[in-house]
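Undergrad: compute the structure for the input listed below.
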Amino acid sequence: MRQNPSFTLAEVAEIRRIVDANPWATIVSHGPDGLVSSHYVVLLDDDHDDLTVVGHVGRPDDLIHGLGDGELLVVFQGPHGYISPGWYGDVPSVPTWNYTAVHLAGIPEILSDEENLAVLDRLVDRFEGRMPEPRRMWERPNDPAFVTRLATGTVGFRLTPTRVVAKRKLSQNKPAEIVETVIAELEAVGPYRQPALADEMRRAQQARVGGRS
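TA: Here you go, the predicted structure:
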């Protein structure tokens, strides 16, 4: 992802927020047969306060990716959407796309069976916990034999990135009044309504005014 100083996201806490809020990630590597990508849920590692993440792939994706043997790129995509030139007013302009994205790259560590089980357990808790009657991994009708058998079909990994590229292209290069107009259009009823993107734009605008990343 090409970086641009105007759109650089450098604050670790903000990058962690994007990763945590958008756990459905794209995993990319250069495997034995060339470039390959997969899609899995990836979470921040509870045992670290940096950008270390944990996740898993199903077998044989570990072999396809050569997991643990080379660099892995994990891509998180935040809110994004179309920006109409008509929202800029009567000035020369073209359409664009606003977005937030985080790229974490490094050589992953393969988790032990016990560590992988713990990550899978946490993964279920993270999403099932929001249900009115959660069905957690170790609860009936599941039994330990079923859970263990299921887990053996996965390979867990931990990635502490050695390269981080994070970017939020959210109209920071536009005057404040235009940014406010775009935010209002994204919140209004229409074909390109995207309130989550409007929230990210507002956050970026506040950071720009406050002099933060």
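
Undergrad: every contact and neighbour count from this point should use C-alpha atoms.
TA: Will do.

Undergrad: tell me the spacing between Val53 and Asp20.
TA: 10 Å (CA to CA, to the nearest Å).

Undergrad: same question, Ser38
TA: 19 Å.

Undergrad: hmm, who's touching stretch 148-159?
TA: For stretch 148-159, contacts defined as CA atoms under 8 Å, 6 or more residues apart in numbering pick out 45, 52-59, 62, 105-113, 115-117, 119-120.

Undergrad: now Pro134: closest residue in space, sequence neighbours ignored.
TA: Glu128 (5.3 Å; CA to CA, 6 or more residues apart in numbering).

Undergrad: could you do Trp87 as well?
TA: Val182 is the one closest to Trp87 (CA to CA, 6+ apart), at 6.0 Å.

Undergrad: tell me which helix or strand that neighbour sits in.
TA: Applying DSSP states H and E as the criterion places Val182 in helix 176-187.

Undergrad: flag every buried residue along that helix.
TA: 178-180, 182-183, 185-187 (16 or more other CA atoms under 10 Å).

Undergrad: what sits against the spatially most central residue of the chain?
TA: Centroid check for the chain by CA atoms, centre = their mean gives Phe76 as the closest residue, at 2.5 Å. Neighbouring residues of Phe76 by CA under 8 Å, 6+ apart: 18-19, 22-26, 101-103.

Undergrad: out of those residues, who has the most neighbours?
TA: Val19 (24 neighbours; other CA atoms under 10 Å).

Undergrad: burial measure for the residue nearest to His103 when sequence neighbours are not counted, as a count.
TA: In space, and not counting its chain neighbours, His103 is closest to Val75: 4.7 Å by CA to CA, 6+ apart. Val75 has 23 neighbours, counted by other CA under 10 Å.

Undergrad: here's the other one to compare against:
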Amino acid sequence: MYDLPYHKEPSEQVIKEFIEQHPFAFLSGCDAANKPVATQVPIFMEERDGKKILSGHIMKNTDHHKAFLHNDQVLVVFTGNHTYVSGTWYSDPHTPSTWNYMSVHAHGTIRFLDGAALEEMLRKTSLHFENNNPHSPTVYDNLSKSFLDKYMKAIVAFEIEVSKLDNVFKLSQDRDEQSYHQIIEKLKDQDEDGRVIAAEMEKRAKDLYPDGLL
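TA: Have a look, this model is predicted:
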């Protein structure tokens, strides 16, 4: 991860909200042969006894499940909108282009849980993504016993105790004020990713340029 201070988000609340808004994360580690493995799953974060805990579930007997049983050190990457930024948008256009994006990296130790914890995780996950509608036929408590008996054996819940939480919110904070505002205006005419990044940049403009020369 690029470790540049001006590309860091200092607010823990902003980081927490970012994870909540982008729960479909990359869960990665290394297997017994030191080969990288990864999967993408919805992951939740909560505070418990002063610790940050990530939780979710995966299928058993996959390459990543076997790897995590062997090596419990994992990296979880939450990513958001991202967009190309042309150097031609700067006050000095003879500048390399770049990419603006937001990402949170969580390092930690994974452990697998028992059946009761899996039931609770599936209940939590299904309700969350069904907008907390307990009457939805797809939430855990409304699934048939025969279905659950068949498929619950194939998945396992996990928790990750976070040892390090890092982030990059690369939003042109290192550019001069003219360039910064020109980038915002250009991104407003781009696709959804560009417009989202432009909105994020606008939120930070007053803090970056308190004198408001433009």
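
Undergrad: quick check: TM-score for this pair?
TA: The TM-score (TM-score structural alignment, normalised by the length of structure 1) is 0.84; 207 aligned residues with a CA RMSD of 2.6 Å.

Undergrad: His70 of structure 2 against Gly29, yeah?
TA: No: His70 of structure 2 lies out of contact with Gly29 (CA atoms under 8 Å); the separation is 10.0 Å.

Undergrad: just want to know which of the two has more residues nearby.
TA: Higher neighbour count among His70 of structure 2 and Gly29: Gly29, with 20 against 13, using other CA under 10 Å.

Undergrad: quick one: what's aligned to that one in structure 1?
TA: Residue correspondence to structure 1 (TM-score structural alignment): Gly29 of structure 2 is matched to Ser29.

Undergrad: okay, and that match sits in which element?
TA: Using DSSP H and E, Ser29 of structure 1 falls in strand 24-31.

Undergrad: quick one: that strand to structure 2 mean distance?
TA: Compared with structure 2 after the fit, strand 24-31 of structure 1 shows a mean deviation of 0.9 Å (mean CA distance after the TM-score superposition for structure 1).

Undergrad: now do that strand: which elements does it pack against?
TA: strand 34-44, helix 61-65, strand 72-83 (3 or more CA pairs under 8 Å, 6 or more residues apart in numbering; DSSP states H and E).

Undergrad: looking at the ones you listed, which is buried most?
TA: strand 72-83 (a mean of 21; mean count of other CA atoms under 10 Å).

Undergrad: could you tell me where the next helix-or-strand element following that strand falls in structure 2?
TA: The element immediately downstream of strand 72-83 of structure 1 (helix or strand, assigned by DSSP H and E) is strand 96-106. Under the alignment (TM-score structural alignment), strand 96-106 of structure 1 falls on residues 98-108 in structure 2.

Undergrad: report the buried residues of the matching stretch.
TA: So stretch 98-108 of structure 2, judged by 16+ other CA under 10 Å, has buried residues 100-108.

Undergrad: circling back: how much does the helix holding Val182 of structure 1 stray from structure 2?
TA: Counting by mean CA distance after the TM-score superposition for structure 1, helix 176-187 of structure 1 comes out at 1.9 Å.

Undergrad: counting by contacts, list what the helix or strand just after that helix packs against.
TA: Sequence order places helix 195-210 as the next helix or strand after helix 176-187 of structure 1, per DSSP H and E. Judged by 3+ CA pairs under 8 Å, 6+ apart, the packing partners of helix 195-210 of structure 1 are strand 72-83, helix 176-187.

Undergrad: show me what the residue nearest to the centre of structure 1 aligns to in structure 2.
TA: Under TM-score structural alignment, Phe76 of structure 1 pairs with Phe78 in structure 2.

Undergrad: for that match, give its distance to Glu119 of structure 2.
TA: 24 Å.

Undergrad: ok, now Phe129 of structure 2?
TA: From Phe129 of structure 2 to Glu119 of structure 2 the distance is 16 Å (CA to CA).

Undergrad: more neighbours: these two, which one.
TA: Glu119 (17 against 11).

Undergrad: with adjacent residues omitted, what lies nearest to that one?
TA: Going by CA to CA, 6+ apart, Glu119 of structure 2 has Tyr140 as its nearest residue, at 7.8 Å.

Undergrad: these two touch, right, the one you found and His128?
TA: No: shown here, Tyr140 of structure 2 and His128 do not form a contact pair, counting by CA under 8 Å, at 11.0 Å.

Undergrad: with neighbour numbers in mind, choose between the two.
TA: Tyr140 (19 against 13).

Undergrad: how much space separates the nearest residue to Ser38 of structure 1 once chain neighbours are set aside from Glu114 of structure 1?
TA: Spatial nearest neighbour of Ser38 of structure 1, chain neighbours left out: Ile27 (5.1 Å); criterion: CA to CA, 6+ apart. Distance, Ile27 of structure 1 to Glu114 of structure 1, using CA to CA: 23 Å.

Undergrad: and what about the nearest residue in space to Glu46 of structure 2 that is not next to it in sequence, helix, strand or coil?
TA: Spatial nearest neighbour of Glu46 of structure 2, excluding adjacent residues (CA to CA, 6+ apart): Ile53 at 5.4 Å. Following DSSP: H, G, I helix; E, B strand; the rest coil, the label given to Ile53 of structure 2 is strand.

Undergrad: residues touching Ile53 of structure 2, list them.
TA: Here Ile53 of structure 2 is in contact with 45-47, 159-162 (CA under 8 Å, 6+ apart).
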